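> give me a model of this one.
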Amino acid sequence: MQRADAAVTAAAGWSHRTGRPVVAVPGPGDGTLGVLRALEEARQLGAPVLVISHSPTIVPRTVRPGDSAEVAPLPVGLEEVTVGSIVVRPTDDLRAQVARARDLAMTAPGGPVVIHLPPGFPSAPVAPEPEDPDQPVDSGTATTAKPVEHVQLRRAANLVDSSQNVLIWVGGGAMRAGAGGAVAELAEKVGVPVVTTVHAAGLLPARHPCLVGMPPHLPAVGALWDDADLVVGIGTDFDDESTQGGAQPDPDSLIAINVDPAAAGRRYRPDVLLRGDARTLTKALADTVGYRGGTAVVRSRLDEVRSTVRRQLEAAHGPEMAFLNAVSAAIPDRATVVTDPCAAGRWLAAFHEWTLPRTLWFPPTLDAVGSAVPAAIGAAAADSTEPVVAVVGDQGLLANLGELATMAREKLPLTLLVVDDGGAGRLRPLLDTLGLDPTTLDRPTPDFAALARTFGMRADVIEVIGEDLTKALRAHIAAPDPTMLVVRTRLAAPPTDQHRWYRQQAWQQ
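The predicted structure follows:
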């Protein structure tokens, strides 16, 4: 990788695709601030990234009493962006210290750990693989499973059994815990809808009868929350993005299943907290609740919700839905899609039918412009047998032009789908809201396709959205080497954009 922060983000992409820990070794002298930002993004995603640092400006401390590693003070900001850090002394066994760091990074909720090596220390080995490298290790599930608290479990089951309209709300913690089977079992037994946040996309297959498959930023989907007399939150902290800045009202009752009690109660106060591994506790709850009659009723209700939403979107966002349909038709179910927070990426993340877990990587904040390129490189490096597609805007690619050299050198099966709208498209809704000219920040963009060709990459340009885009993208995805497909179009922001949130607009009125 060309930059230290890109190396950390690539490692997060690798970890997301595999569910396993990975080592990142930023180059000496690389910028500390960029690394801190990348570490914060990895922490928010729960990515078990082990960062080997030789930099004197990133000096971590040991987080566990009695450890043999030397204790050192943390610089400002590092403690908030990692789940732990270790200083290795010249006399320490590096492999043992890396193994300790791996265990710490994999302890739920999971996240990055910095390993600081003293000057002149021999090159660090790669962290030991799990005992069975063919089986992904879900963050935290093996190290934090605890006996179920039967009193709390019975309280939760009674609450489910006595409620008329139950809604299950699933976040990224459930994905990291591998809780898909348990969530499906609970939803099917009770016969209730499941809303998945963008970081849990694919946890249930797209055609599961209980899966809503639409974001809660649409009134028809938001009504499921409003009508619920009980919400079961699994592996989620109900963040600002998913709750429209907190404008989503408090639920009548809430059961929270979360390894982190602070996260469980950050937005809404739970009536019952089941603290621990999401997979274990969700399965226990599914085993305890009563059977409510199957999935026929909820399937019919959700078919109507999705049909209503589709009609509304087609009427209000014809060009954007044409783009979504063209791209979705070209992406294989097993492909991994990595998106920037550009308009195209947010449309795809919110409305594509995700069939398998860990096939969508979406940045934890909308400020992470440009993170998709290095994350996609990491995902492609993790597994060359399935394709990776990175959906980026022109600004996101401009921030990572140097990584075209990495893609070409490594010959990764990676397609860059670049949506070139001639400027900072994600800021146009804000400018429009402020009554300013939405094209104020537009600027000329380079010929991205010509630039890619200088690295020996195949590169094509599409001017019209439709069947031509689908055919071209399919051909690029099928290529064994890295390619670039540039789509020149402007897309309006999706309903998930904060300037389109219907609940906040109702507040303002």
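
> C-alpha only now, for contacts and for neighbours.
OK.

> now the closest residue to residue 190 other than its chain neighbours, what's its secondary structure?
Leaving aside its chain neighbours, residue 190 sits nearest to residue 292 (4.8 Å; criterion: CA to CA, 6 or more residues apart in numbering). Under DSSP: H, G, I helix; E, B strand; the rest coil, the three-state class of residue 292 is coil.

> residue 292 - how many residues pack around it?
13 (other CA atoms under 10 Å).

> buried ones in the longest helix anywhere in the chain?
Counting by DSSP state H, the longest helix found in the chain is helix 296-316. The neighbour-count check on helix 296-316 (16 or more other CA atoms under 10 Å) flags 298, 299, 302, 305, 306, 309, 313 as buried.

> does the residue lying farthest from the centre of the chain sit in a helix, a strand or a coil?
Farthest-out residue of the chain from its mean C-alpha position, per CA atoms, centre = their mean: residue 91, at 38.8 Å. Look at residue 91: counting by three-state DSSP, its state is coil.

> same check on residue 120?
Quick answer, by three-state DSSP: residue 120 is coil.

> where do the strands sit along the stretch 351-500 of the chain?
With strands called from DSSP state E, counting those that start in this stretch, the stretch 351-500 of the chain shows them at 360-361, 388-393, 414-420, 458-462, 483-488.

> looking at those strands, which is buried most?
Ranked by mean neighbour count, these are led by strand 388-393 with a mean of 28 (mean count of other CA atoms under 10 Å).

> for comparison, sequence B:
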Amino acid sequence: MPSAPTCAQVLMRLLREYRVEKVFGIPGVHTIELYRGLPGSGLQHITPRHEQGAAFMADGYARASGRPGVCFLITGPGLTNAATAMAQAYSDSVPMLVISAVNRREDLGLGGGRLHELPRQSDVSRGLCIWQHTLTHAEQLPEVIARAFLLLTSSRPGPVHIEIPIDLFPAPMPGQLDDYRACPGAQPAAASAKAVATAAGWLQEAKRPAILLGGGAQEAGLEAAAISEKLGAPVFLSLAAKGVVDERHPLCGGANLSFRCARERVESADVVLAVGTELAETDRNLVRENYAFRGKLIRVDRDPAQLTCNASPDLAICADARETLEQLNGALQPRSDAAREAAAAEVAQILRDCRAEWWPGSEARFPWVEALRAALPEDGVLVTDSTQLAYNTNHALPLYHPRSHITCTTGYGTLGFALPAAIGAKLASGREVLALIGDGGLMFTLGELAVAVEQRLSLPILVWNNAGYGEIRDFMDAAEVPREGVELRTPDFVALARAFGAEGCRIHRPDQLADAVAGARARNTPTLIEIAVA
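This is a model prediction of the structure:
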């Protein structure tokens, strides 16, 4: 008679049942029994060099694949090390399953000085998650995992944290391992026929409609483009939605809402269809004032809390973005070719006007943006950190496919994201991935370069080296604040890359970028390409 499976073994079985392929984590003394369940599970374990890197990798994996990223953390410092990355994922609605150990059940909350003890560990993660749960009995595990995946895939996503006391990992579970199966996922919510009819009526009668897409419309790009074509309505993208509609489309105004001319076109529309967007200030270049919509506002979001965020709608539709846009498309009648041509001419003019609004310094970086676009394959994935050149690529570098833009420059806006997130994105798919990070940001997570070497990833990593925190330095100068803390001593990045076992090179001009990236792609190891602009 086979022995009863342990809680750890059942956990691995369930993760595979829910289509998890890779987990990111660093084992510790408290997770030894968790890792006993890993061999033979079919899961691939990726070991980062810091728990923050584990969660950033899970984030990049999720954004590139559309499936939850998973990380394993030890008790206490493992969780607190990952907290910043969890907060970034929470801000950007990225599905992430965080499984951590916690001290034995009889020790919880007592503050007895146990190893890695955080007396109220769950309080640390609760504000960073859409759901947090502490397992108290091993038999609860299947229900808890099922609930986690329903939340990750069927509602507005974000991190879910499940902490498991270390005495439960080896606990026996009922039945046999093969008995444990995934629960079926929930069907996407459809809008009511009445809501669709009302929205369709308003849009059909509109003289100057506009469409606004956010990250919640990630799977609805084709449907949004079809509605845009029927109505002759321009489509504008939040940074989280960049690439959701092909930015070569003549009716796509791109991710240009940080510029007044694009915002004014949205605000002056007689009907705005806003889908999966919180209408955030990060899309308005930190302009605090909310959009001043002068016409009717239709909002579509699967999260009811987002339907009134930053602007109250005239019609609120709490439903899945793709389902709703499919329904709307079926209810709309196409307008004339002349209407679409006029809208396309208007969008072309808006794009020209946006370039005239670029902030100082952008023109000097635009050749680098053009070189980046030429170096990135049509369906390639661009992963960016908070660095000067990335702020230009946000609006000036067109992308053509969903899940092609992975950035931390929205929302939480951390540093050090791009390198580990690019590793996660590269491991998620066969698409070409290119990382862009600043010299300051790279130093936050430089150790993760070793992971890319271990995994033999063909990964170009562009380092925008302006010898400091260039953006903050510029803000200090503009505010006439003496420079303090923004001038950095930068290492020899090329030598550092080679010390890790990667390749490295240094370029000074945009015309050198294409060859450097092509050379990087030809290798089965990462290449750090330093762009020396200081």
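
> what does the superposition give as a TM-score?
Here the TM-score for the pair of chains, by TM-score structural alignment, normalised by the length of the first structure, is 0.84; 464 aligned residues with a CA RMSD of 2.9 Å.

> run through the residues that contact the residue nearest to residue 190 of the first structure.
Residue 292 of the first structure makes contact with 189, 190, 191 under the criterion CA atoms under 8 Å, 6 or more residues apart in numbering.

> that one matches what in the second structure?
Under the alignment (TM-score structural alignment), residue 292 of the first structure pairs with residue 335 of the second structure.

> one more: residue 154 of the first structure?
By TM-score structural alignment, residue 154 of the first structure lines up with residue 197.

> residue 103 of the first structure too?
Using TM-score structural alignment, residue 103 of the first structure lines up with residue 150 in the second structure.

> and the helices in the stretch 351-500 of the second structure, which stretches?
Secondary structure of the stretch 351-500 of the second structure (DSSP state H, counting those that start in this stretch): helices at 362-375, 388-396, 418-428, 439-445, 449-454, 470-478, 493-500.

> got it, and the stretch 101-250 of the second structure?
Ranges of helices within the stretch 101-250 of the second structure are 121-126, 141-154, 193-205, 221-231, based on DSSP H, counting those that start in this stretch.

> residues near residue 484 of the second structure, how many?
9.

> please report how far it lies from residue 475 of the second structure.
Residue 484 of the second structure is 12 Å from residue 475 of the second structure, where distance means CA to CA, to the nearest Å.

> same question, residue 390 of the second structure
Using CA to CA, residue 390 of the second structure is found at 16 Å from residue 475 of the second structure.

> between these two, which one's more packed in?
Neighbours were counted for residue 390 of the second structure and for residue 475 using other CA under 10 Å; residue 390 has more, 23 against 12.

> aligned partner of the more buried one in the first structure?
By TM-score structural alignment, residue 390 of the second structure lines up with residue 345.

> tell me which residues of stretch 394-411 of the second structure are tucked away?
For stretch 394-411 of the second structure, by 16+ other CA under 10 Å, it's 394-411.

> what's the answer for stretch 442-454 of the first structure, then?
Quick answer for stretch 442-454 of the first structure (16+ other CA under 10 Å): 448, 449, 452.

> can you check stretch 381-401 of the first structure too?
So stretch 381-401 of the first structure, judged by 16+ other CA under 10 Å, has buried residues 381-382, 386-397, 400-401.

> same deal with stretch 20-36 of the first structure?
For stretch 20-36 of the first structure, by 16+ other CA under 10 Å, it's 20, 21, 22, 23, 24, 25, 26, 27, 32, 35, 36.

> stretch 224-244 of the second structure now?
224-225, 227-244.

> and stretch 465-485 of the first structure, by the same measure?
465-467, 469-470, 472-474, 476-477, 479-485.

> in TSV, list the strands of the stretch 351-500 of the first structure along with distance to residue 12 of the first structure.
Shown next, in TSV, are these (distance: least, CA to CA, whole Å):
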stretch	distance to residue 12 of the first structure
strand 360-361	10
strand 388-393	14
strand 414-420	16
strand 458-462	27
strand 483-488	22
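
> and of those strands, who's closest to residue 372 of the first structure?
When the strands of the stretch 351-500 of the first structure are compared for distance to residue 372 of the first structure using CA to CA, the nearest one is strand 388-393, at 6.3 Å.

> okay, and the closest one goes to which residues in the second structure?
Aligning strand 388-393 of the first structure against the second structure (TM-score structural alignment) gives residues 433-438.

> have a look at how far, on average, that stretch is from the first structure.
Following the fit onto the first structure, the mean deviation recorded for stretch 433-438 of the second structure is 0.8 Å by mean CA distance after the TM-score superposition for the first structure.

> got the contact list for that stretch?
Contact with stretch 433-438 of the second structure is made by 376, 380-388, 390, 416, 418-419, 422, 425-426, 459-466, as judged by CA under 8 Å, 6+ apart.
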